[in-house]
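Engineer: everything below, folded, please.
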Amino acid sequence: MAYRGDEEYDYLFKVVLIGDSGVGKSNILSRFTRNEFSLESKSTIGVKFAARTITVDNKLIKAQIWDTAGQERYRAITSAYYRGAVGALLVYDITRHVTYQNVERWLKELRDHTDNNIVVMLVGNKSDLRHLRAVPTEDGQSLAEKENLFFIETSALDSTNVESAFQQILTQIYRVVSRKALDIGEDTSSVPGQGQTADVNPNDSTVNKKTGCC
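Structural biologist: As a prediction, the model looks like this:
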C-alpha cells in the first residue's frame, strides 16, 4: 500500500482526456473528481489534472486524469501529455458531428504516442441534449467496435454515466495489469510504491513499475 499524506492506494493509473475543444472534457473531469459542473467553463492554456481514488476488486485505484485544457485548439499537445498513460477517454459532442468526424484523427495521434495496449473508451458527451443530437448512438457504437474501443454516452451536466465511464476504464486497466502479472507468475498483491504507475507494455515480459506520474 502506498501513502501520500493521508491517502493510500494500491495502484496509480494515468488517464488522459482527448477530443476537440468544447466537447466537455473539463466538465467530465470536474464532475468525476469534484462532482461539479460549470456552464461558464472556459478553455485555458496548459495542462491540468485531478485525481480520485476508487475501489476495483478490493484494490484502491488512484486515477490521475489529465485534461488538455485548451491545447487541442492549437494542435499543441505534446508527447509529454501522453507519456505514461495507460487509459484514455476520447470524447466527442453528440450535438456536433464534426467532433465525431475528428475522432479518428485523435485516435491516430493517441496511438502514435502511446503503447498499443492502452485502454481507450470512446465517449459521446452531452447526452442530455437529445433534441440537438447529430450523432446517433449506433454510429458511436459501430466506430468503437471497428476500432476495438469501449463505448459510452455521458452527460457531465446531469451526471449520466460519468461515474460508470471511469469505473469501467479503470477496471479494464486493472485487469490488463493483473493479467500481465499473473502471466509472469508475480504475486499480484505486490503493488507500486508511492508515486508510481503500472506501465502496461505488451512488449515487455514484466509489468514495469515506472517512477513518476508522467
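
Engineer: only C-alpha atoms for contact and neighbour calcs from this point on.
Structural biologist: Fine.

Engineer: ok, which stretches of the chain are strands?
Structural biologist: 2-4, 7-9, 11-18, 48-56, 59-67, 85-93, 119-125, 150-153, 196-199, 208-211 (DSSP state E).

Engineer: also this sequence, please, to line up against the first:
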Amino acid sequence: MATAGPYNYSYIFKYIIIGDMGVGKSCLLHQFTEKKFMADCPHTIGVEFGTRIIEVAGQKIKLQIWDTAGQERFRAVTRSYYRGAAGALMVYDITRRSTYNHLNSWLSDARNLTNPNTVIFMVGNKSDLEAQRDVTYEEAKQFADENGLLFMESSAKTGDNVEDAFLDTAKKIYQNIQDGSLDLNAAESGVQHKPMAARGGSLANDQTASRDGCSC
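Structural biologist: Next up, the predicted model:
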C-alpha cells in the first residue's frame, strides 16, 4: 500500500534562519512555505517554525525550518536551535549596511554552534529595493567566497531567488550525504533518513518528523 502523501519523503533536513531583526527572515520563510508575501511581518519572538517537502535528485525531502528572532535579547534562546542544523540561511538586508556588518557575529555563532558540515547559505534580502541598496553584490560575494559560503540575493516580496536559496542549500546537504562527508548516524547531523518502504502507517512518520523538532 502506498504511503499517505504528506508522509511520502525519504529525508528530513533541519534548517535555521538567522540574521538581524527586520531583514526579512520570517517573510522568506512565509514566501517559501506559503508562496506569498507577508506584508508588515511582525518581529519574531523566540522561534517560529515552518515545513515544506521538496525534491532533490528524485528524492523527496522534508525541510523543517526554524525561523529565529534577530533581537539580541532572544540570542540565548535561539542559540539552542543551532544544534543539529543541517542548513543555515544567514540573512542580511541589502539596504541596511549594519545588518551586513553583523554577519561576522552571526557566522561565528553558526560555526561554533552547528556541526562542521552544516551548509551555510548567505542571503542578501530585499533585492527589489535596488534604489536603496547600501551593500554591493560584489562586496557581499567576496565575503561569502572568503568564508566558504553559498551566496545569493533574493526578494521575499517578489519571490525572486527565494526558492533557489532553500533548494540549493538542500542540494548541497544531499551532496554531502552522497559523498560521505555528512554522517547520518551522528546526532548533530540535522538529517534523518526515513526509507519510505519501511513505514506502514502515518503515526510512525509523525513521530519521526516531530522528534527532530525538540531542542530541549
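
Engineer: and the strands of structure 1 as a markdown table, adding distance to Ser38 of structure 1 and mean neighbour count?
Structural biologist: What follows is these, written out as a markdown table (distance: least, Cα to Cα, whole Å; neighbours: other Cα atoms under 10 Å):
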| stretch | distance to Ser38 of structure 1 | mean neighbour count |
| --- | --- | --- |
| strand 2-4 | 29 | 13 |
| strand 7-9 | 27 | 15 |
| strand 11-18 | 18 | 25 |
| strand 48-56 | 16 | 15 |
| strand 59-67 | 16 | 21 |
| strand 85-93 | 16 | 27 |
| strand 119-125 | 15 | 25 |
| strand 150-153 | 19 | 21 |
| strand 196-199 | 31 | 23 |
| strand 208-211 | 34 | 15 |
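
Engineer: output these as TSV; include the columns distance to Thr99 of structure 1.
Structural biologist: Formatted as TSV, those follow (distance: least, Cα to Cα, whole Å):
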stretch	distance to Thr99 of structure 1
strand 2-4	38
strand 7-9	35
strand 11-18	11
strand 48-56	22
strand 59-67	17
strand 85-93	5
strand 119-125	10
strand 150-153	14
strand 196-199	30
strand 208-211	34
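
Engineer: buried set for the longest helix anywhere in structure 1?
Structural biologist: With DSSP state H applied, the helix covering the greatest number of residues in structure 1 is identified as helix 162-183. By neighbour count with 16 or more other Cα atoms under 10 Å, helix 162-183 of structure 1 contains the buried residues 162-163, 165-166, 168-174, 176-178, 180-181.

Engineer: returning to what we had before: among the strands of structure 1, which comes closest to Arg31 of structure 1?
Structural biologist: Closest to Arg31 of structure 1 of these is strand 48-56 (Cα to Cα; 10.9 Å).

Engineer: so that closest one matches what in structure 2?
Structural biologist: Strand 48-56 of structure 1 falls opposite residues 48-56 of structure 2 when the two are matched by TM-score structural alignment.

Engineer: run through who's touching that stretch.
Structural biologist: Contact partners of stretch 48-56 of structure 2, identified using Cα atoms under 8 Å, 6 or more residues apart in numbering, comprise 9, 29, 33, 60-68, 167, 170-171, 174.
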